[in-house]
Each structure stands twice: as C-alpha cells, then as structure tokens.
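> Have a look; sequence and predicted model below, questions after that.
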Amino acid sequence: MPIIINIDVMLAKRKMSVTELSNRVGITMANLSILKNGKAKAVRFSTLEAICRTLDCQPGDILEYKSDEDTQ
C-alpha cells in the first residue's frame, strides 16, 4: 500500500506508549493497532485530528505517500 503510517515514529519522538495514545485519543487498542500497522482502509478526520493534537504534530508527520515504484 502506498500510504505509510508513521505513528510509531511519532510515539517514539514523544516518548508515549500506544496504550497512552489510545486512552488520550479515545480509540480502542484494536483500532489503533489496525491503523498503526497499515491495515486500515480509511481514517476519520476527527480521529486524525485527535491523534495530531495528542502527539502535537501535523498529519504529514503521521501519513506518508510512497508510490509503488518507490517501494520496489
């Protein structure tokens, strides 16, 4: 998939656990795991906003586009 989710990178930069992010954002661990592992088909803007607010970052810090040609 050409969309890369960099939540792990931002969590490491903010020294925050996945559990803490889950609690602060109000998203289940299961759904956060699906998003974090790139298995999600979509993400709500409200969820993205809450994640960015909690991690004090921009959407571009979390979402990255790489074409299929770049990943080969």
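On my side now, so go ahead.

> C-alpha only now, for contacts and for neighbours.
Fine.

> In the protein, what residue spans correspond to strands?
3-5, 63-65 (DSSP state E).

> Grab the nearest non-local neighbour of Lys48.
Just so we're on the same page, residue 48 is Leu rather than Lys. Distances taken as CA to CA, 6 or more residues apart in numbering place Pro59 nearest to Leu48, at 7.0 Å, with adjacent residues excluded.

> Tell me if I'm right that that neighbour and Ala50 touch.
No - in this structure Pro59 lies outside contact range of Ala50 using CA atoms under 8 Å: 10.4 Å.

> And the longest helix belonging to the chain, how far out from the chain middle?
In the chain, assigned by DSSP state H, the helix with the most residues is helix 45-55. Taking CA atoms, centre = their mean, to the nearest Å, one finds the center of helix 45-55 at 9 Å from the center of the full chain.

> Got another one to weigh against that:
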Amino acid sequence: MPIVVDIDVMLAKRKMSVGDLADRVGITPANLAVLKNGRAKAVRFTTLAALCDVLECQPGDLLRWEAKDSADG
C-alpha cells in the first residue's frame, strides 16, 4: 500500500508505549497494532485527531505517501 503509517517514529520520539497510546486515544491495543503495522484499510478522522492530540503532532507526521515502485507493475 502506498500509504505508510509512521506511528512507531512518533512513539519513539515521545517515549511512549503502544499500550499507553491506545489507552490515551481510546482504542484497543490490537486495533492500534493493525494501524501501526500498515494493515488497516481505513482510519476514522476522530481516531487520527486523537492520535495527533496525544502525540502532539500533525497528521502528516503519522501518515505519508510512498510512490509505488515501477518494477511492481
């Protein structure tokens, strides 16, 4: 998928655990793991806003677009 989720980067910068982030955002650690590992098909804006609020960042700090490699066809 060309959208990459960089939650790990922000967690490391904030010295925060996945469990703590999940608790503070109000989602399950399993759902956060799905998002963090790039397996999510969608994310609610309310969840994205909560992540940004807790991590004190912008949506662009968590999500980025990566061009598909032309060799992938």
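Cool, the structure landed. Since the model is a prediction, treat every value here as computed from it, not as a measurement.

> Overlay them and tell me the TM-score.
Between these two chains, after superposing, the TM-score reads 0.95 (TM-score structural alignment, normalised by the length of structure 1); 71 aligned residues with a CA RMSD of 1.2 Å.

> dump the residue contacts of the residue nearest to Leu48 of structure 1.
Under the criterion of CA atoms under 8 Å, 6 or more residues apart in numbering, the contact partners of Pro59 of structure 1 comprise 48-49, 52.

> May I see the ChimeraX selection of the buried members of these?
This is how ChimeraX selects the buried members of the contacts of Pro59 of structure 1, with burial counted by 16 or more other CA atoms under 10 Å:
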select :48,49,52
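
> Can I get the contacts of Pro59 of structure 1 in a markdown table including distance to Val25 of structure 1?
Listed next are the contacts of Pro59 of structure 1 as a markdown table, based on distance: CA to CA, whole Å:
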| residue | distance to Val25 of structure 1 |
| --- | --- |
| Leu48 | 9 |
| Glu49 | 9 |
| Cys52 | 9 |
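
> which among the contacts of Pro59 of structure 1 gets closest to Ala12 of structure 1?
The shortest gap between Ala12 of structure 1 and any of the contacts of Pro59 of structure 1 belongs to Cys52, at 14.3 Å (CA to CA).

> Distance of that closest one relative to Ser67 of structure 1?
As judged by CA to CA, to the nearest Å, Cys52 of structure 1 and Ser67 of structure 1 stand 24 Å apart.

> Please apply the same query to Gly26 of structure 1.
Between Gly26 of structure 1 and Ser67 of structure 1 the computed distance is 31 Å (CA to CA).

> the more surrounded of these two?
For Gly26 of structure 1 versus Ser67, the count of surrounding residues by other CA atoms under 10 Å is larger for Gly26: 13 against 10.
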